[in-house]
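K.L.:
Next one to model:
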Amino acid sequence: MSNSEDEDLPQLSSHALAALQEFYAEQKQYTDLGGDDKYNIGIIEENWQLSQFWYTPETALRLAEEAVAAAGEGGRFAIYGEEFIFYDYNNPVDLPEKIAAHSFDIVIADPPYLSEECLRKTSETIKYLTRGKILLCTGAVMEEEAAELLGVKMCTFIPEHTRTLGNEFRCYVNYDSGLDRGL
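P.N.:
As a prediction, this is how the structure comes out:
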């Protein structure tokens, strides 16, 4: 490769690289402690009946990088185990007591259905959890409802899924985001 080709290769920011290294370290630590590989995210299959559609690795990494950047200094993300909290959008604020209102630097949400009802209920949870920053991934058809309910605007970044979906998906944010600057 020539030098100009090397310069065109995408590179992770220092924050994203640190988050990725932390993720790998936690995975290794879990495995070293006798953890079972069945708990790795890559093993969990999509469930179309539950409206679960996985993002491509590139999209997942881009969203993770955005979350790390938006959370800023001191922001952390837990991955597995006791940190998992069951959530049902039909009960928007039925959350454990340990989850305080407005306790998250950024909330990333991907409602399971493209309906006003689902987005409205998910929005209740988002507003309860966030200190202010919202990153919403949902269908392009939900643009008006997302703006009305959450004050978010569509980004130029287009999330991709591992399988072809019938609906165009988009990202929406309510803050100055790298997803709009092509970073």
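K.L.:
Please count neighbours and contacts with C-alpha atoms only from this point.
P.N.:
OK.
K.L.:
quick check: longest strand of the chain.
P.N.:
For the chain, the longest strand by residue count, based on DSSP state E, is strand 130-139.
K.L.:
E65 against S14, yeah?
P.N.:
No - E65 is not in contact with S14 according to C-alpha atoms under 8 Å; the separation is 9.7 Å.
K.L.:
Which of those two has more residues huddled nearby?
P.N.:
E65 (24 against 11; other C-alpha atoms under 10 Å).
K.L.:
Just give the closest residue to F53, not the sequence neighbours.
P.N.:
Spatial nearest neighbour of F53, excluding adjacent residues (C-alpha to C-alpha, 6 or more residues apart in numbering): E46 at 5.7 Å.
K.L.:
what's the answer for Y55, then?
P.N.:
Using C-alpha to C-alpha, 6+ apart, the nearest residue to Y55 is H161, at 4.0 Å.
K.L.:
One more, so I can put them side by side:
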Amino acid sequence: MTNNDDEDDIPSLSAESLKALQEFLAEQSLKENKLQNHLSSCGDSLIGTSDFEENWQLSQFWYDDFTAQVLSNEISRAAGGSGKIALISCPTLYKPVKHLCGSNEVLLFEFDKRFSLYGSDFVFYDYNEPIAVPNDLAKSCDVIVLDPPFLSEECLQKTAVTVKFLAKDKIILCTGAAMERLAEKLLGVKKCKFEPRHKNNLANEFSCYANYNFDEFVTNNKEKT
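P.N.:
Next up is the predicted model:
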């Protein structure tokens, strides 16, 4: 086979497809530049997930504002003024939790390195390496909120290993309703009445679970407001 034959085997884009690809890449580059300009002008404390597009390849789906508010209020109440808070694979919550819990240590365990902009609050996390987290965090987190990125038994099982390593007290889990039995078995959590929602609706039924009476406090919170 000649070199010319090899070249003939290499697929090539049509002019129309090439133009569409170039336009897409240009648009992504423009968005990235706008984001970087915004981040440099506003400072880390004002950066929220609204500044980032969901990466569906990483199975990212941002909570809607109501869900983020309910969860953040309960996290703040449960942690008190000094409890350490761990947010695992739920970057939507970082900004509102940080706002409400200024005196608490809030750690975001996240695979997406875009969120390393949160500085020392960011802990790179890959659920495939569940105990590849700082040893000094063992049994140190008063409130842990987790939202495993993939709706699979393997993902929940591995993330649960991380939770058990970090957990000191309360656990709040947001995941598919199909995970109910496994979630109870692995983490001792029960399904709550509260139903988390997303800005972009998910096809799978989504639920909230906790290892304490989450609904009682959320209901009381609503009655007071």
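K.L.:
And the TM-score between them?
P.N.:
For this chain pair, the superposition-based TM-score is 0.75 by TM-score structural alignment, normalised by the length of the first structure; 152 aligned residues with a C-alpha RMSD of 2.4 Å.
K.L.:
before we move on, the earlier item: residues contacting the longest strand of the first structure, please?
P.N.:
The contact list for strand 130-139 of the first structure (C-alpha atoms under 8 Å, 6 or more residues apart in numbering) reads 70, 101-111, 114, 126, 152, 159, 167-175.
K.L.:
now, which of the residues you listed lie within strands?
P.N.:
104-109, 169-173.
K.L.:
which one of the residues you listed has the most neighbours?
P.N.:
That'd be Y172 among these, by other C-alpha under 10 Å, with 29 neighbours.
K.L.:
you'd agree that one is up against L150?
P.N.:
No - with contact defined as C-alpha under 8 Å, Y172 of the first structure does not count as touching L150 (9.5 Å).
K.L.:
what are the ranges of the helices in the first structure?
P.N.:
3-8, 14-32, 57-71, 116-129, 143-150 (DSSP state H).
K.L.:
among these, which is nearest A78 of the first structure?
P.N.:
helix 14-32 (9.0 Å; C-alpha to C-alpha).
K.L.:
Give the buried residues for the closest one.
P.N.:
The neighbour-count check on helix 14-32 of the first structure (16 or more other C-alpha atoms under 10 Å) flags 15-16, 19-20, 27, 30 as buried.
K.L.:
Can you tell me which helices and strands that helix packs against?
P.N.:
Applying 3 or more C-alpha pairs under 8 Å, 6 or more residues apart in numbering; DSSP states H and E, one finds that helix 14-32 of the first structure contacts helix 57-71.
K.L.:
Average offset of the helix it packs on relative to the second structure?
P.N.:
Here helix 57-71 of the first structure, set against the second structure after superposition, deviates by a mean of 0.8 Å using mean C-alpha distance after the TM-score superposition for the first structure.
K.L.:
got the angle for that helix vs strand 130-139?
P.N.:
Relative orientation of helix 57-71 of the first structure versus strand 130-139 (axes from the mean of the first three to the mean of the last three C-alpha atoms, to 10 degrees): 160 degrees.
K.L.:
matching residues in the second structure for helix 57-71 of the first structure?
P.N.:
Mapping helix 57-71 of the first structure onto the second structure (TM-score structural alignment) gives residues 65-79.
K.L.:
Could you do stretch 109-119 of the first structure as well?
P.N.:
So stretch 109-119 of the first structure sits over residues 146-156 in the second structure, by TM-score structural alignment.
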